[in-house]
Structures are given as structure tokens and as C-alpha cells.
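Engineer: Got a sequence here, can you model it:
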Amino acid sequence: MPDPSTISDPAATVRAMVADRDAAGQRLDRWLASVFPELSRSRVKALIEAGQASRDGAVTRDPSEPVREGSTYRLGVPAPAPAAPAGQAIPLVVLHEDDDLIVIDKPAGLVVHPAPGNPEGTLVNALIAHCGNSLKGIGGEARPGIVHRLDKDTSGVMVAAKTERAHHALSAAFARRDLERSYLALVWGVPAPAEGRIEAPIGRHPVDRKRMAVVPRGKPAATRYRVLRAFGTAAALLDCRLETGRTHQIRVHLAHLGHPLVGDPAYLRRLPAAARALDPTLRAALTGFPRQALHAASLGFTHPATGARLRFDSPLPPDIAALLSRLGDGRDE
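Structural biologist: This next block holds a predicted model:
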């Protein structure tokens, strides 16, 4: 890494630190994140992989490299750059907004951030248009402000950061699971017992890499569930709480339990046995539901600036509410 005086971007900074005995052997990204607490570990990792870190003058790109006692490490932190995605005037339901963060009620069908196949029309595009310059560059990625995500067809509460401090604090809270999150899930059949805990490791499906699966060498994952309402033996509305945050965790765990989400295009592979006893019209309503029936109903966290404990709730969206009403009217309870 060049000397600070030779950095082409005059707004960039280079931070240096000599590793002491306590640092020796730690992962480089973990140690640098502890040394520079204003930066999240994911941000530090990205900077290292981009060639912005050096050890004793030699560039290193390995975030897992063990720290060497006595070595001098430098980390270059470029000035926040304008976010790559462009702002788009997409309506948002804002539950709360202040100088540090924004909480929104995401509708089903809205992708969180640009990706291949969805280069625009995302929540990030909407946030950039709504927040303007306050959001640009936060997080140092092409997904400014994003600290967690919901699947495209999952609705409900999300929080985004508007400052680097908030991004770091909220990212850390999600990593530690130091927050409250509840989901409402409509599933096929009725789980027994009515309240339980699913603990099963999750990783990429061994054949279909676009899906996740319970696999022996997956990452540890645990989900708590509770039956809120049963509709005969055909379906049930569950309250789900995450102990970990793996991709598609609730969807994978409930399918593994034998109670896949109604409408799940990835993890509902065949017509459930619970559907056979239903009235044909009601069965068609459930099998034809166009998305996974999953809703992020609440989110609670500590405000990164004030320290106040906040909680936000989102009512069931009209499509799931209407489906529950039809199930109730069907008198299958």
C-alpha cells in the first residue's frame, strides 16, 4: 500500500497499527475491526479483499490471515463514494425515520438490492431516492444502508442505516442476534408439538445451488416456532423466531419439519397430504397462492445513537390476511 502522501484520492485515509502480543494469531479482519471500531467487520473484510491492507509494507488480501506480533498493519479507507445504483421514485411505507436510520414496511415483490436479473427497481433504489445524499456510500458497497435483507416475496419490517456509525452498530446487532424479530408463517399441516425448536444445519443444496437445504456440514441454525391458529389439519399460522440468520432459514427449517410454507416456490415440491381433504375451491386458493406466505411482523433493536430500545410492528398484508379469512370461513378449524 502506498504511503498516505501518495494516495491518489486526497480524501482517503490510511490507518496504521502495530500488532501486540494479544493480537497475535487472531484473524486479520477480526483484529482490525476491533482496532478500528467505527468500521464493521464486513467493511474491513471487503477493504482487505480489495487490496487496501498491508503488513510491513506488503499488500495482503487474505482476511483470515493470522496477525503477526510486532508487524505494522495499515488499512486504507477510501472516502465514501456515491452509491452505484441510481435513485428511483418507488413508494415506501416508512414506519420511522431519523438522522441515523429508516424503518420501512417492505411489500412482497420488492427486491432488497440490485443483483443480476434485478439491476433496478429495488429497495436500495427507493432508499437512495428517498434519503438522497445522506445514504450515499454508507457501508461502502453497492447496497448502501442495507444491514439485513428479506427475500423478494417476503413482506414486513426492515431497517436501513443512514450513517456509517448506524451501519456498524446495526450490523453488529444482527451478527450478535441482539434484537427481536418475529415472523408470521402460514404452513401446510399443523406442527406437533404446538411449540418447539428446530435445530438443523443449513447450507447450499448439493444439487440445486440456487436453493438451501439441511445438510450435515451446513452452518448451525435454530428456529423457534409456536402455533397461533390451526385450520383443522390442513394448515396453521405460526409465530417464528430466529436464533440464527441463515439464508432462507425459516423456509428451509419448516420444509424440513414437514410443514412447508404455503406458496413457497422453492421448498414446496409437491402437493401436501394435508391439502387432499380440503374443499376444492379452498385447496385451489392455497395451492395457487403466488408467493411464500411469510411476513416479518416485528423488529426490535437498540437505537445506535440514542441507546433507546425501539420496536416496530407490521400488520399482515392484505393477501395473507384474505387467505386466512378464507380458511376461517371454510370452517376447517
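Engineer: Please count neighbours and contacts with C-alpha atoms only from this point.
Structural biologist: Noted.
Engineer: What's the end-to-end length of stretch 83-99?
Structural biologist: Taking Cα to Cα, to the nearest Å, stretch 83-99 runs 18 Å from one end to the other.
Engineer: For residue 325, which three-state class applies?
Structural biologist: Secondary structure, DSSP: H, G, I helix; E, B strand; the rest coil: residue 325 is helix.
Engineer: can you pull the buried residues of the strand or helix carrying residue 311?
Structural biologist: Using DSSP states H and E, residue 311 sits in strand 309-313. Neighbour-count burial for strand 309-313 flags 312-313 (criterion: 16 or more other Cα atoms under 10 Å).
Engineer: repeat for stretch 290-309
Structural biologist: 291-304.
Engineer: Could you save the residues you listed as a markdown table and add columns showing distance to residue 210?
Structural biologist: Converted to a markdown table, the buried residues of stretch 290-309 look like this (distance: Cα to Cα, whole Å):
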| residue | distance to residue 210 |
| --- | --- |
| 291 | 17 |
| 292 | 16 |
| 293 | 20 |
| 294 | 19 |
| 295 | 22 |
| 296 | 22 |
| 297 | 26 |
| 298 | 28 |
| 299 | 27 |
| 300 | 30 |
| 301 | 31 |
| 302 | 34 |
| 303 | 35 |
| 304 | 35 |
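Engineer: Filter those down to the ones in strands?
Structural biologist: Among the buried residues of stretch 290-309, the ones falling in strands (DSSP state E) are 294-302.
Engineer: Now for the nearest residue to residue 111 once chain neighbours are set aside: which residues touch it?
Structural biologist: Taking Cα to Cα, 6 or more residues apart in numbering, and ignoring the residues beside it in sequence, residue 111 has residue 152 as its nearest neighbour in space, at 4.5 Å. If you count contacts by Cα atoms under 8 Å, 6 or more residues apart in numbering, residue 152 has them with 108-112.
Engineer: Buried ones only from those, please, as a ChimeraX command.
Structural biologist: To isolate the buried ones among the contacts of residue 152 in ChimeraX, judged by 16+ other Cα under 10 Å, type:
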select :108,110,111,112
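Engineer: Also this sequence, please, to line up against the first:
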Amino acid sequence: MDERRFKVDPEEEGERLDRVLARRLGISRRLAIRAIEEGKVRVGGRRAAKGYVLAAGEEIVAEVPTDLAPLPEPRALRVLYEDEWILAVDKPAGWPMHPLRPGETGTLANAVVAREPACARASADPREGGAAHRLDNETSGVVLFARSRPVWMRLREMFAVRAVHKEYLALVRGAPEAGEIRRPILPASASRSRVARSWEEGREALTRVEPLEFFDAPGQGRFALVRCTIPTGVRHQIRVHLQAIGHPIAGDALYGGARLAGLERLFLHATAIVFDHPVTGRRLRVESPLPEELRAVLAVLTRGRRAR
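Structural biologist: The predicted model follows:
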């Protein structure tokens, strides 16, 4: 057994202790409840009930098995930037960020620790393999990893204080106006798919939307390619916000996105991340090119491009 410490992420606020513990430790909810009832879990230094509602920033300490680090699994991995402190890679769509169970493979973290073993010891949650932030399984694009715990902690702090600029490209139904979407997001934690909803109460969230191109898809309606930037980082934020204003992302089955001929995935890609290097202080911009399958969809739509 080993002692694990981690803080509740902003997107986990409002969730039950047993659910967050199970997800973070990669164990079943039943085992998480047993650990809580046996007094092996503390929140803010005190024992808490399984249904305790968590707040962002609270520290959870738990006794856990020691075999949770991702198994190294060599896979083709595009490196976008690297130095002795950090690593930025291109996450393909469909790759989970990290294992949920001991021994699980097929995730981005498995591939990263195979290439850079030091990343396995960088993050507080060993399953994350040093990842400083997350992308949804269906989303592709740039992800930052740390090679040491101090650098990981600094990167996490930068994300927490909104010192990291994140850009995305999305294809949406309709013709949205340029502007800002300010709507709180409340996670519907009872759902295994982690569906999030706009709500009167919830986590503050801001998404800036900039239309880039407009298209007419014969028999399928109008679509727009938009650039989204987010200073906040609530789970499913861009997907929820665009759906809330009536412009869901193409291919997003979870939030009512339109099906589009030739599109077999969610059309959401993390194109760039801009930040001050956690060690040198140098301003960095790391970019990820649009994947071939998304470029192919745009190439078809270009035939129906129209001026607005």
C-alpha cells in the first residue's frame, strides 16, 4: 500500500467523494466505498462520508495499491515539442488520456511513459503519466506532460490561475456570431459519460468563439468552422457551450451534434497552447496541425463554401 495525495480539480467540484476516488484511483466504486468506510480516506485531514460533496482545491489522502502507474506501451506518438523539463505530444482522437484500471493499456499515458519513463513519476496521480491537463477521449490535439514532479506542479498551478492560453478548432452546425459564451457548467455526475450541462449554478466557464469559414453541405444544412479559446477549463466546456447556443459540434453524439457525411469522429481539435515555460520563463506556442481525417471533411465542404 502507498499513500496518495491529490487535490480536487475544478471540474470535479460538486461530485461525490466515492465517485471521484474511484475514478482517480482506477478502482471500482464498491472498492472506493470500502476504503472510505475503513477509514483509509481523508478529506482535509478528516474522515468523510462516501456521499461527501467535494469542493475544488480540497486535498484527498488515501491509502492505495502501488501498481497504478501506466504500463509502458510503445506506440506511434507525434512529439510537438520537448526539452529536458516538458514534453508536448499530439493526442489522436479515440485515445483515452490514461488508464482507469491497473494493467490497462491503449492510452496516451501508456505511450508517453514508454517514450519517457520519468513522466510516470511526475504527476500526483501515477496513472496520468505526468499529464498537466486533459482532453476528452474524442478530442485530438496538443497535450503537455511534465518530466518531474516540481515541473508538473508548476504547470498545474499555471492552468489553475488561467495562465495558459488554449485554442481549438470546431466544426459546428449553423452560423454562429463571434462573441463570448459565459455560462456556468454543472457536471451531471450520476452519468458515467460525465455529461455536463449549462445550469443556473455551477463552475464559471468562458468560451470565446470566432467564426472562420461558412459552408453549405448539400442536404445537410449550414456549418461553420470556428476557433474557440478558453481561459477556463471545465470538463466538456466547449461542447456544452456550443450546444447551449444552438450550434453543437459536428459528430458530437453526446450533445446533439449533427452527423456529417464522411465524418466518423467529433470535429474538435486542440490546435495550440500558449504559456510561459515553467522553468525558463520563455513564452512558448505549441501547435498541432489539423488531422488528415478532419482536413478531408473540410475539403469536401469547401465545394459548398459560401460568403456570409
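Engineer: returning to that earlier point: closest to residue 327 of structure 1 among the buried residues of stretch 290-309 of structure 1?
Structural biologist: Checking those against residue 327 of structure 1 with Cα to Cα, the nearest one is residue 293 at 13.6 Å.
Engineer: My read is that that closest one contacts residue 265, right?
Structural biologist: No - at 10.5 Å, residue 293 of structure 1 does not count as touching residue 265 under the criterion of Cα atoms under 8 Å.
Engineer: which neighbours do the two share?
Structural biologist: Counting by Cα under 8 Å, 6+ apart, nothing touches both residue 293 of structure 1 and residue 265.
Engineer: Remind me what the longest strand that structure 2 contains packs against, helices and strands.
Structural biologist: Longest strand in structure 2 by number of residues (criterion: DSSP E): strand 206-217. Under the contact definition 3 or more Cα pairs under 8 Å, 6 or more residues apart in numbering; DSSP states H and E, strand 206-217 of structure 2 sits against strand 179-182, strand 221-229, helix 237-244, helix 292-302.
Engineer: Aligned to residue 303 of structure 2, what sits in structure 1?
Structural biologist: Under the alignment defined by TM-score structural alignment, residue 303 of structure 2 is paired with residue 329 of structure 1.
Engineer: Tell me how many other residues surround that match.
Structural biologist: 11 (other Cα atoms under 10 Å).
Engineer: can you check residue 319 of structure 1 too?
Structural biologist: So residue 319 of structure 1, with other Cα under 10 Å, has 14 neighbours.
Engineer: Does the residue nearest to residue 41 of structure 2 when sequence neighbours are not counted belong to a helix, a strand or coil?
Structural biologist: Nearest-residue entry for residue 41 of structure 2: residue 62, 4.4 Å, with adjacent residues in sequence omitted and distances by Cα to Cα, 6+ apart. Look at residue 62 of structure 2: counting by three-state DSSP, its state is strand.
Engineer: Test my guess that residue 62 of structure 2 contacts residue 17.
Structural biologist: No - with contact defined as Cα under 8 Å, residue 62 of structure 2 does not count as touching residue 17 (11.5 Å).
Engineer: Between these two, tell me which one has more neighbours.
Structural biologist: residue 17 (26 against 22).
Engineer: Just confirm the more buried one contacts residue 60, I think it does.
Structural biologist: No - Residue 17 of structure 2 is beyond contact range of residue 60, at 9.0 Å (criterion: Cα under 8 Å).
Engineer: Can you classify residue 155 of structure 2 by secondary structure?
Structural biologist: helix.
Engineer: For stretch 293-311 of structure 1, grab the matching residue range in structure 2.
Structural biologist: Stretch 293-311 of structure 1 maps onto residues 267-285 of structure 2, going by TM-score structural alignment.
Engineer: Can you pull out the residues in contact with that stretch?
Structural biologist: Here stretch 267-285 of structure 2 makes contact (Cα under 8 Å, 6+ apart) with 85, 138-142, 151, 154-155, 163-171, 249-252, 286-290, 294.
Engineer: quick one: contacts for residue 134 of structure 1?
Structural biologist: 162-163.
Engineer: Could you verify that it is part of a strand?
Structural biologist: No - Residue 134 of structure 1 is assigned helix when assessed by three-state DSSP, not a strand.
Engineer: List the buried residues of stretch 200-213 of structure 2.
Structural biologist: Neighbour count says stretch 200-213 of structure 2 has 202-203, 205-211, 213 buried, by 16+ other Cα under 10 Å.
Engineer: coming back round to it: what's the average distance of the strand holding residue 311 of structure 1 to structure 2?
Structural biologist: With mean Cα distance after the TM-score superposition for structure 1, strand 309-313 of structure 1 departs from structure 2 by a mean of 0.9 Å once superposed.
Engineer: What angle do strand 294-302 and that strand make with each other?
Structural biologist: Strand 309-313 of structure 1 and strand 294-302 meet at an angle of 160 degrees, taking axes from the mean of the first three to the mean of the last three Cα atoms, to 10 degrees as the criterion.
Engineer: Okay, helices next: where are they in the stretch 101-250 of structure 1?
Structural biologist: 123-131, 164-176, 249-257 (DSSP state H, counting those that start in this stretch).
Engineer: Could you dump these into a markdown table with distance to residue 204 of structure 1 and mean neighbour count added?
Structural biologist: Output for the helices of the stretch 101-250 of structure 1, formatted as a markdown table (distance: least, Cα to Cα, whole Å; neighbours: other Cα atoms under 10 Å):
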| stretch | distance to residue 204 of structure 1 | mean neighbour count |
| --- | --- | --- |
| helix 123-131 | 26 | 22 |
| helix 164-176 | 20 | 19 |
| helix 249-257 | 11 | 21 |
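Engineer: and of these, who's closest to residue 205 of structure 1?
Structural biologist: It's helix 249-257; of those, that one is closest to residue 205 of structure 1 (Cα to Cα) at 10.5 Å.
Engineer: which helices and strands does the closest one pack with?
Structural biologist: Using 3+ Cα pairs under 8 Å, 6+ apart, helix 249-257 of structure 1 sits against strand 212-214, strand 222-231.
Engineer: For residue 127 of structure 1, which of those is the nearest?
Structural biologist: Among these, strand 212-214 comes nearest to residue 127 of structure 1, with 28.7 Å by Cα to Cα.
Engineer: Can you tell me what residue 160 of structure 1 aligns to in structure 2?
Structural biologist: Using TM-score structural alignment, residue 160 of structure 1 sits opposite residue 145 in structure 2.
Engineer: Identify the residues contacting the closest residue to that match other than its chain neighbours.
Structural biologist: Take residue 145 of structure 2 and drop its neighbours on the chain: the residue closest to it by Cα to Cα, 6+ apart is residue 131, 4.3 Å away. Neighbouring residues of residue 131 of structure 2 by Cα under 8 Å, 6+ apart: 109, 123, 143-146, 152.
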